[in-house]
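Student: sequence first, then the predicted structure, then my questions.
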Amino acid sequence: MTVHSKINPALVDWSGRNGLPQFDQVRDEDFAAAFDAALSLHDAEILAISGNPEAPSFDNTITALEIAGDELSRISALFWNRAGAHTNEVVQALEREIAPKMSRHYSQIAMNEALFARVDALWEQRDALDLTLEQTRVLERHWKGFVRAGAKLSRDQQERLATINETLAGLGARFGQNVLADEKNWSLILTAEEELAGLPSFLRDAMASAARDRGAAEGSYAVTLSRSIIEPFLTFSSRRDLREQAFAAWVTRGANGGETDNIGIVRETLALRFEKAQLLGYDNFAAYKLDDTMAKTPANVNGLLMKVWAKARTRALEEEASLAGLMAEEGINGPVQPWDWRHYAEKLRERMFDFSESELKPYLQLEKIIEACFDVANRLFGVTLTEVKGVPAYHPDVRVFEVRDQDGTLKAMFLGDYFARSSKRSGAWMSSFQSQHRLTLKNGAEGELPIIYNVCNFAKPAEGKPALLSLDDARTLFHEFGHGLHGMLSDVTYPSVSGTGVSRDFVELPSQLYEHWLTVPDILTRYAVHEKTGEPMPKALLDKVLAAHTFNAGFNTVEFTSSALVDMAFHTRGPVEDPMAVQAEVLEEIGMPSSIVMRHATPHFQHVFSGDGYSAGYYSYMWSEVLDADAFAAFEESGNPFDPVMARKLKNNIYSVGGAIDPEEAYLAFRGKLPDPEAMLKKRGLAVMAELAGSDG
């Protein structure tokens, strides 16, 4: 393509292997000028579409919008990847500048009256346009996008909405950076043997590596706020005082006062979101966000959450009583504290099921679990992933894979970024540099290959040792790869409905469903092999792992559901003066056990406040879980977890169609019926509450 003089060609002319970006030729300093140039180029394309003297048609308006802004999309993909997975002060400063600038740019497009008039005219005559189902969905997405962005408002209202969106973008960038700063700046350095009491060797190795990365003296061990270290430390450390100290740092991220405090950002964000919803004619922000989802209304969301909450809380209180009994045996009387739960839950699991996390971990090597992920994809969908060495990526730890179909056709490129580092935000996610589609681009290219990446935060092992995962880590790997497959298997014409371009409460179905195959006995037997001997996990241990799959279900569900209920409470009311008071009020109303905290407290709830992707939408993991439990039951009913008929239906109706058809219709085409929440409650071990409550079990 012809590249604007202010754009480093490597940012937009991706000439690496199979169309990968040439990451090693991109510098942080390239982005500022490139964004300015690309925004101008996109403006020119939008003006050409809106000013087209020909009558609006699907091709000259909707298709033209679909392929416009290619340079901006490529630069953005590279930049936001860097901002999340390998950031620094230069990138963070630019992020604070770019986020509101991008918001203003897209607001201006929404305010282009001539452009909306063309889209609106097509929408009004859609039944006479002889559109395919996918084209109708694409047209609907564009029309609704304009309306939800304020196209029908007065000019003054549009300007106010643009200002709100611009401010929100800046607040979201600052929120995420503050959490990362608190995580990066805190560590607990341990040097004495008594401080390491109870810690297994895999965790000591990870903590020693983290200490070296932070420049600590030789022989030091660092507790960090990466989940891959903090959670096992809270699980295994025998030092209650150190667990309390580490836990306090973990749960107060974003709430430590000073420059990184997020409380004020949350207050301003909630006020602006409410104002935005009111401008657009909605009662509150949750009503606005849910209008375009499967759930539709806050009442439907809260109905599901409270049904689950009642069962989860009862189970959690039973679990708490059992933990208090274990503590009393050790001479610790008094209530179970949040920094006690994981430690004594692990002891209880070991007693009930006769295995511990540390016994399981040597069988869960990162390399083998990656192989398991790829094998499941091959057996279900016929794709093969092969690593290609020597291809530059955006960090030396990132691995590059080619994805090919059964006939050898290249389907996608996949990048895996698995290890924690201080330049990477916490958590795990999937994203794309490029989405699949079949349109002809302005440079003449026919369609594009999906370029998908997964980011995780597993503890990096010592040199020469394998990375060992917890069972939760392994599930995370499968989960994110499930998202990845949603992008890699996409087979649509238009980019806006490609891959994960579906409603928020449907997007988690392919990822959460994929987790089920981790614990298929054939997969564990084949890939859960001991790091030293190579022997498969003994059947006795495998049986115990499978038997324990709903252990601690009350705790896990309370952690999640409380976070989702607080999210909904924030977004179903008006401006909030004291967010922490509202959080406390909601938790008191629902009877939150004092021994458990929200999985994501408000000041570090990045799903909700670092951008608005999951705002009024954290519930969607559970909504999708209703679907995934029922979907996997279809394979169980067939008697074969790799049943080829069901796998073909799954690929054709869920993984490959993206947002090209309505999610309910997609699910019905796969399953033949809509799901009932009971399958999800059964999966979590909560459906049999009544029977368990009356027994010793």
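Tutor: Okay, I see it.

Student: C-alpha from now on. contacts and neighbour counts both.
Tutor: Will do.

Student: tell me where the stretch 101-250 of the chain has helices.
Tutor: Using DSSP state H, counting those that start in this stretch, the helices of the stretch 101-250 of the chain run over residues 113-124, 133-148, 155-185, 201-213, 227-236, 240-251.

Student: which elements pack onto the shortest one?
Tutor: Here helix 227-236 is seen to pack against helix 201-213, strand 221-223, helix 240-251, helix 338-353, strand 451-458 when contacts are counted using 3 or more C-alpha pairs under 8 Å, 6 or more residues apart in numbering; DSSP states H and E.

Student: would you mark the buried spots in the helix or strand that the third one is followed by?
Tutor: Beyond helix 240-251 on the C-terminal side, the first helix or strand identified by DSSP states H and E is helix 263-279. Of the residues in helix 263-279, those with enough neighbours to count as buried (16 or more other C-alpha atoms under 10 Å) are 263, 265-277, 279.

Student: which residues touch helix 263-279?
Tutor: Contacts to helix 263-279, defined as C-alpha atoms under 8 Å, 6 or more residues apart in numbering, come from residues 157, 161, 164, 168, 171, 175, 254-255, 283-285, 287-288, 570-571, 573-580, 602-603, 609.

Student: PyMOL command to pick out the buried ones of these?
Tutor: Buried members of the contacts of helix 263-279, defined by 16+ other C-alpha under 10 Å, are picked up in PyMOL with:
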select buried, resi 157+161+164+168+171+175+254+255+283+284+285+287+288+570+571+574+575+576+579+580+602+603+609
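
Student: can you count the residues close to residue 409?
Tutor: 10 (other C-alpha atoms under 10 Å).

Student: with the one 10 residues further on instead?
Tutor: Other residues near residue 419 number 17, with proximity taken as other C-alpha under 10 Å.

Student: just checking, it touches residue 467?
Tutor: No. Residue 419 is beyond contact range of residue 467, at 9.2 Å (criterion: C-alpha atoms under 8 Å).

Student: next, show the common contact partners of the two.
Tutor: Counting by C-alpha under 8 Å, 6+ apart, the residues touching both residue 419 and residue 467 are 458-460.

Student: structure B:
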Amino acid sequence: MNPELIRWTGPEGLPRFDLIADKDFAPAFDTALAQAEAAMEAIAANPAAPDFDNTLAAMELAEEPLNRVLSIFYTLAAVDSNDLRQSLQRDFAPRLAAYGSKTGMDPRLYARVRAVAEGADTLEPQDARITTLALRDLTRSGAGLEGAARQRMTEIRGRMAELTTQFSQNVLADERDFVLPVADDRLDGLPDWLIRAMRAAAKERGLQGQVVTLNRSLIVPFLEHATDRALREVAFRAWAARGSGQGANGAETDNLPIAAEILSLRHERAQLLGYEDFAAWKLEPEMAGSAERVEDLLRQVWDAARRRAGDDEARLAAMLHADGVNDRLQPWDWRLYAERLRKETHDFDAARIKPYLTLDAMLGAVFDVANRLFGLEFQPLRAPLWADDVRAWKVTRDGRLMAIFVGDYFARPSKRSGAWCSALQVQHRIGQGQRPIVVNVCNFTPPEQAGAPAFLSWDDARTLFHEFGHATHHILSDVKWPSISGTSVAQDFVELPSQLYEHWLEQPQVLDAHARHCQTGEPLPADLRDRLLAAGKADAGFSTTEYLESALVDLAFHRGQPPADVMARQSAILGALSAPGAIPMRHATPHFAHIFSGDSYASGYYSYMWSEVMDADAFAAFEETGDIFDPATARRLEETILSRGGSLPADELWIAFRERMPGVEALLRGRGLN
């Protein structure tokens, strides 16, 4: 085994990515998996009476070498995929599933954890917490199953690992392989910065001229500005077709049968465990608790969003017809006319703010907010990472090293789409303890040439703040055990820190300090700033509706019998909602990676809005003091939520911070839907 995969020797404990080759992963995986299997077997077969130390504490440490190998591998597979890494993913997935089945369904481990759990009230609080969670997870994994049911559960887990991996790879292939050349005489309406980004995308692919790709930071502004309706339609249809069998790779990347089989297997798994359906199984440990509570929240917001979207649709259709287009408003029209309406209503042109929203300026804002709230300081760290444009920082407080933060911000053809936060290693206090190494990944349009500023859209800036909100959850974590560290919380609670952090981007004092012109250094003019903030709510009907469509489809897919024809079921759900035809789902079924690339957000896409109810109310706690950086409120946020990880149930963490449960009023007000 390449020792660098286990004992990281880079600056401040980072892995030396320059010393790791793809050929190292298979032997390292074999060795680390065998070590984990041996460690778990030793715990299960231990002849000594079960106690916390020889069972739960031992389980927390048993997979450490495997986790280190996989954290490096899956980071690279997501940010810089290649054929070998994809092949290794397909090889690793069923083997990891088999290992998960073996350990998660081991009756000996189950018996030992149950025995410790019977005396959990005598344990230290965090020891008792991981014991309770381990028993819950083993029970929900099927450790209590026997005979044929047990064998079938093992088969389902293995098959699911194969399917979810293939789903992700199909979406990536269709995103990577679509390129739409745009001739010089068809650039009407496109701002200069976007044309430069399209030329950079062409150059990156060895092409001349300018192209549109399915990178969100490119296709969304193209749809907002391109006056060539035919080109907009081609680009939008390609974006919508990812994974449908009609995408860039045709039937080769058809995800529809994969999605149908995943839904069927999830339903079967839930029923094997005694649940009515997958939604009932998935939501049992979440803050929401039941599908009924989730649907109640979503429909409260749906009615307000649908009314606003209907009003906007009528206005945009009138603008389309005024342009001489004798057609209904289509999905590829909405963004163009919404942007025009925003300009007319608020005298606001998004292109005017681009020079003020450089990546470096917005990183300065992100770090400044973290400093003013939590006293964190950031120093650049030179380290060999996986690409030259990936950056790292040391995060300190009062001179003490808290974490290492890594940012990979620019799109590349080999990178998975979207944005996310992960951890190469999580914080814990076992032995000498371990500092977190946190990674934020985005897909912003890179600068046209090296050394030039990278410009962000307002949505890009919001994404930057969002993902760093997740990072604070890791950086400020202060718990004993890795299994409850950082973002290891209920799925519908995990988005609270990230969405809460977004609020500071919208504050005038933050923008005044950091949104400065890339050439002159002048601050964003106050009147432009105010129009920007007002315009931010202008299309709330669209953004809320497209999100809710996806959340309600996800929930319906996992309630009752699974559909044989997923697209027919999707259409029926949207039809029952009277969803606007010009506003498709944010993530249609064939590329709905949140719910089909793994179980994390399956029957849980609602969690963004569930968390938004809390983040709106949490930011109100700062506003009520008259100081958005109020030290006492920031300290309470850190002490009750950000440092606690999953050491308590989510509702207890929330009550400790806010002393009451939130309602939807602040959310509706924040979105301008009240």
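Tutor: Great, that's in hand. Keep in mind the model is a prediction, meaning the values are calculated, not measured.

Student: picking that back up, and the helices of the stretch 101-250 of the first structure: which comes nearest residue 667 of the first structure?
Tutor: Smallest distance to residue 667 of the first structure across those (C-alpha to C-alpha): 16.0 Å, for helix 133-148.

Student: and that closest one, which stretch of the second structure?
Tutor: Mapping helix 133-148 of the first structure onto the second structure (TM-score structural alignment) gives residues 125-140.

Student: same list (the helices and strands packed on helix 227-236 of the first structure) but as CSV, adding mean neighbour count.
Tutor: Below are these laid out as CSV (neighbours: other C-alpha atoms under 10 Å):
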stretch, mean neighbour count
helix 201-213, 21
strand 221-223, 25
helix 240-251, 17
helix 338-353, 19
strand 451-458, 25
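
Student: would you format those as TSV with distance to residue 179 of the first structure included?
Tutor: Shown next, in TSV, are these (distance: least, C-alpha to C-alpha, whole Å):
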stretch	distance to residue 179 of the first structure
helix 201-213	19
strand 221-223	17
helix 240-251	10
helix 338-353	21
strand 451-458	15
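
Student: which one of those lies closest to residue 618 of the first structure?
Tutor: Residue 618 of the first structure lies closest, by C-alpha to C-alpha, to one member of these: helix 240-251, at 18.4 Å.

Student: matching residues in the second structure for that closest one?
Tutor: Using TM-score structural alignment, helix 240-251 of the first structure lines up with residues 229-240 of the second structure.

Student: contact partners for the aligned residue in the first structure for residue 473 of the second structure?
Tutor: Aligned counterpart of residue 473 of the second structure in the first structure: residue 486 (TM-score structural alignment). Residues in contact with residue 486 of the first structure, defined by C-alpha under 8 Å, 6+ apart, are 499-500, 510-511, 655-656, 658.

Student: between the helices and strands packed on helix 227-236 of the first structure, which one is closest to residue 685 of the first structure.
Tutor: Per C-alpha to C-alpha, nearest to residue 685 of the first structure of those: helix 338-353, 15.2 Å.

Student: which residues of the second structure does that closest one align to?
Tutor: Per TM-score structural alignment, the counterpart of helix 338-353 of the first structure in the second structure is residues 331-346.

Student: coming back round to it: mean deviation of the helix or strand where the match of residue 473 of the second structure lies from the second structure?
Tutor: According to DSSP H and E, residue 486 of the first structure maps onto helix 471-488. With mean C-alpha distance after the TM-score superposition for the first structure, helix 471-488 of the first structure departs from the second structure by a mean of 0.5 Å once superposed.

Student: mind listing what's buried along that helix?
Tutor: Residues of helix 471-488 of the first structure classed as buried by neighbour count (16+ other C-alpha under 10 Å): 471, 473-488.

Student: just confirm residue 36 of the second structure is within a helix.
Tutor: Yes. Counting by DSSP: H, G, I helix; E, B strand; the rest coil, residue 36 of the second structure is found in a helix.

Student: give the equivalent position in the first structure for it.
Tutor: Match for residue 36 of the second structure (TM-score structural alignment): residue 42.

Student: relative to residue 170 of the first structure, how far out is that match?
Tutor: Per C-alpha to C-alpha, to the nearest Å, residue 42 of the first structure is found 21 Å from residue 170 of the first structure.

Student: what's the helix or strand for whatever residue of the first structure lines up with residue 669 of the second structure?
Tutor: Aligned by TM-score structural alignment, residue 669 of the second structure pairs with residue 682 of the first structure. Residue 682 of the first structure is part of helix 677-684, with elements assigned from DSSP H and E.

Student: with residue 447 of the first structure instead?
Tutor: Counting by DSSP H and E, residue 447 of the first structure is found in strand 446-448.

Student: packing partners of that strand?
Tutor: strand 437-440.
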